[in-house]
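>>> model the following, please.
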Amino acid sequence: MAAALLVLAFFHLAIFSRLAFRRQESAPDHDLPVSVVVCARNESLALQRLIPLLMDQDHREFEVIVVNDRSDDDTWEVLQWMRPEYPRLKPVNIQADEKFSYGKKIALGVGVRSAKYPHVLVTDADCLPVGRDWVSLMAAGFKEGRQIVIGHSPYERQPGLTSLLERYDGFSKAVQYIAFAQAGLPYMGVGRNMAFTSDLFFGAKGQHRHRQLMSGDDDLFINEVARANNTAAMADGRSYMTTRATPDLATWFRRKRRHYTTARFYRFGHQLLLTLLPAARMVLWATILYLLFTGHVQAALAGLAVELLVFLPIGMMAMRRLGAGAIIWLALPLEWLFLLLDPCIYLSTLIIKPQRWK
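Predicted coordinates:
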């Protein structure tokens, strides 16, 4: 148990505490020109909600590039209809070609190539900014020569078990990748709220690398190019992009399975750290239970006290910084659930390969 406590102490005191105890407010940068890129496939209704909110951003110089990625609904017609009303809107069309099979990465590359400005901010059509300072706050992350800005994209709250699991999983993952980035160890970002320079994207061949993967290429792009000196993490609540909730448990399960296909491509050091954290949690709880059942009550209570008085409050405060709200009071039982659920989902990807996204 001592080894598990030491590992967890490192993660909580050296990494997660940066997010939990530091003020996360930032000063918006209203002046940096920014190209916002949105990749959309069959998202005509979502775009009618998103585009007016993007156009209402309190930022001096920006454009919104929407890449219609082989949609077979009326997405392209909606974009053409909205274009005269919004001069900043720049629709780009990709036509379907049965000879080629490719995912979102190509659409993103087309959008970045179409960008007028070197600083590119990306999101998805099913996301909504929480306020008018989203662009300016993400732009502020580029100060001091930074080339990558990692943002947060929480899932919208809906009633039911699926939303509870999805939101907790999203917040716990965000605590990890944002706190790691703040500690100088960036390892991933989400394509729903992320910014980078076009030079970095094309210099790393971001359009073409990992095209064979079904999801998570935004994770791997960040994992390859992000370093302590070129990456900023934005945790200001005004910089968030809320994401549409997953409709049902089966869809969420499939998405979780697809995401596991990318972790094996992370740099070895990141894989090691991300494996140590849940492993230490499992060892700690298993040891506490073992000690209780074998009569070593004092030792079990000592380990439990460290968890409940040190580790759990830090984790809850970090999640609260990211806007988790009341879900933090369920952090402990949900942690137990995911300690059992995540290995099962990962093993399922080894038995049945996830289907490729099209």
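>>> CA atoms for contacts and neighbours, from now on please.
Noted.
>>> isn't Tyr260 right next to Cys344, touching?
No - because the distance of 11.3 Å does not satisfy CA atoms under 8 Å, Tyr260 is recorded as not touching Cys344.
>>> this one as well, want them side by side:
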Amino acid sequence: MLTVLFWIFVAVVAIQFLYYIVVFGKFSFVKAKKNNLKKIPISVIVCAKNEAENVTKFIPLLIQQNYPDFEIILIDDASSDATLDIFEAYEKEHANVKLVKVVNNEAFWGNKKFALTLGIKAATKEYLLFTDADCYPTSPNWIAEMSSHFTMQKTIVLGYGAYEKIPKSFINKIIRFETVLTAVQYFSWARIGKPYMGIGRNMAYKKEEFFNVNGFIDHMKIRSGDDDLFINQAATRKNTTVCYTSDSFTYSEPKTTYKEWFTQKRRHVSTATFYKSFDKMQLGLFFLTQLLTFILPIILLAFQFQWIAVVSLVAFRYLFSWISLGFGAGKLNEKDVMFWYPIIEIVLIFTQLNMFVTNLFSKPAHWK
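Below is the predicted model:
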């Protein structure tokens, strides 16, 4: 039995090597592509529900973007605070700001996808750039950087949405490490030609891509997934590209407690169950081999079975995974999280396992 477990462990390390070096290497070990800036007309779309404080801080940063031809579509999704009043003031002050007011609809109560659909239809430009109400661009060249990756063939652009750094906060390091790992995964698979997700904090696509798949109609009843489920359905090898130059990043305020973050991530995990079969398989295999990377060595070492070989394989696995993620984190300006990599990875793996089990017995909350 121990011999069987040992060879399973060898296979697990080999699979992990394929993920970290072969797959993730498509992102980690490749330089960011700097494209020539374009002047494509862009509609920036922001959907907000009870975000008065955030929109007051962040919408001015969108208005100040250094780009020749863009409009901002502000969607108020039946807010009960001052969000609508703030949006109306922006619309009066700026000619390129357009307000979309959404009232509660019994058939689509509290459904962000319904609100986004109205905003997309109201956009007058053919190219759409999305971010969230609690996000802000890292540079006045955000629109320019993201739009520069559009071509005649590439009509979907996946960007990176980071979280702010909180000094001396370990939960912040966990959150940012998980964000880096997720980005390395979806950037890498997109570069391979198998895009499976994007993030609503920073992504762009041509309006025709939305209507080609009838918008969110196939997953309208699923409250989450206006970003990743749409990309999972619409993105292909031919129409999708990635943008990860530093000026293209957006930032959000992260959760500050483990409980808040756990609740947030439960929604993301539950949405992944609706991905295409291949995408669920490759994500499931990656997580399973990560989990077995910790469980199998503990069992083998407890019986001192081939302990030199087991320790060597564990060290080898840490070496290539640390190198791969380290290069990826460097591209995303997140190098500091890698100093805590071994500890954070263990916490993250067993947190994800807890999320999966928890979601089996209760449904996570969604849009406000």
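>>> structural similarity score between the chains, please.
Counting by TM-score structural alignment, normalised by the length of the first structure, the TM-score of this superposition works out to 0.95. Behind it: 358 aligned residues with a CA RMSD of 1.7 Å.
>>> what is in contact with Tyr260 and Cys344 of the first structure at once?
Common contacts of Tyr260 of the first structure and Cys344 (CA atoms under 8 Å, 6 or more residues apart in numbering): none found.
>>> of the two, which one has the most company?
Neighbours around Tyr260 of the first structure and Cys344, counted as other CA atoms under 10 Å, are more numerous at Tyr260. The numbers are 19 against 12.
>>> and the more buried one, what's its match in the second structure?
Tyr260 of the first structure maps onto Val269 in the second structure when the alignment is built from TM-score structural alignment.
>>> report all helices and strands that the helix or strand hosting that match contacts.
When secondary structure is defined using DSSP states H and E, the element that contains Val269 of the second structure is helix 258-271. Secondary-structure packing of helix 258-271 of the second structure (3 or more CA pairs under 8 Å, 6 or more residues apart in numbering; DSSP states H and E): helix 341-361.
>>> leaving out chain neighbours, which residue sits closest to Leu116 of the second structure?
Leaving out its chain neighbours, the residue that sits closest to Leu116 of the second structure by CA to CA, 6 or more residues apart in numbering is Cys47, at 6.6 Å.
>>> the one you found pairs with which position in the first structure?
With the correspondence set by TM-score structural alignment, Cys47 of the second structure lines up against Cys39 in the first structure.
>>> wait, is that match part of a strand?
Yes - counting by DSSP: H, G, I helix; E, B strand; the rest coil, one finds Cys39 of the first structure located in a strand.
>>> who are the contact partners of it?
Shown in contact with Cys39 of the first structure (CA under 8 Å, 6+ apart): Val66, Val67, Asn68, Asp69, Lys104, Ala107, Leu108, Gly111, Thr123, Asp124, Ala125.
>>> where does stretch 178-186 of the second structure end up in the first structure?
Residue span in the first structure matched to stretch 178-186 of the second structure, by TM-score structural alignment: 169-177.
>>> kindly report the same for stretch 21-32 of the second structure.
Counting by TM-score structural alignment, stretch 21-32 of the second structure lines up with residues 13-24 of the first structure.
>>> secondary structure class of Lys98 of the second structure, three-state.
Going by three-state DSSP, the state assigned to Lys98 of the second structure is strand.
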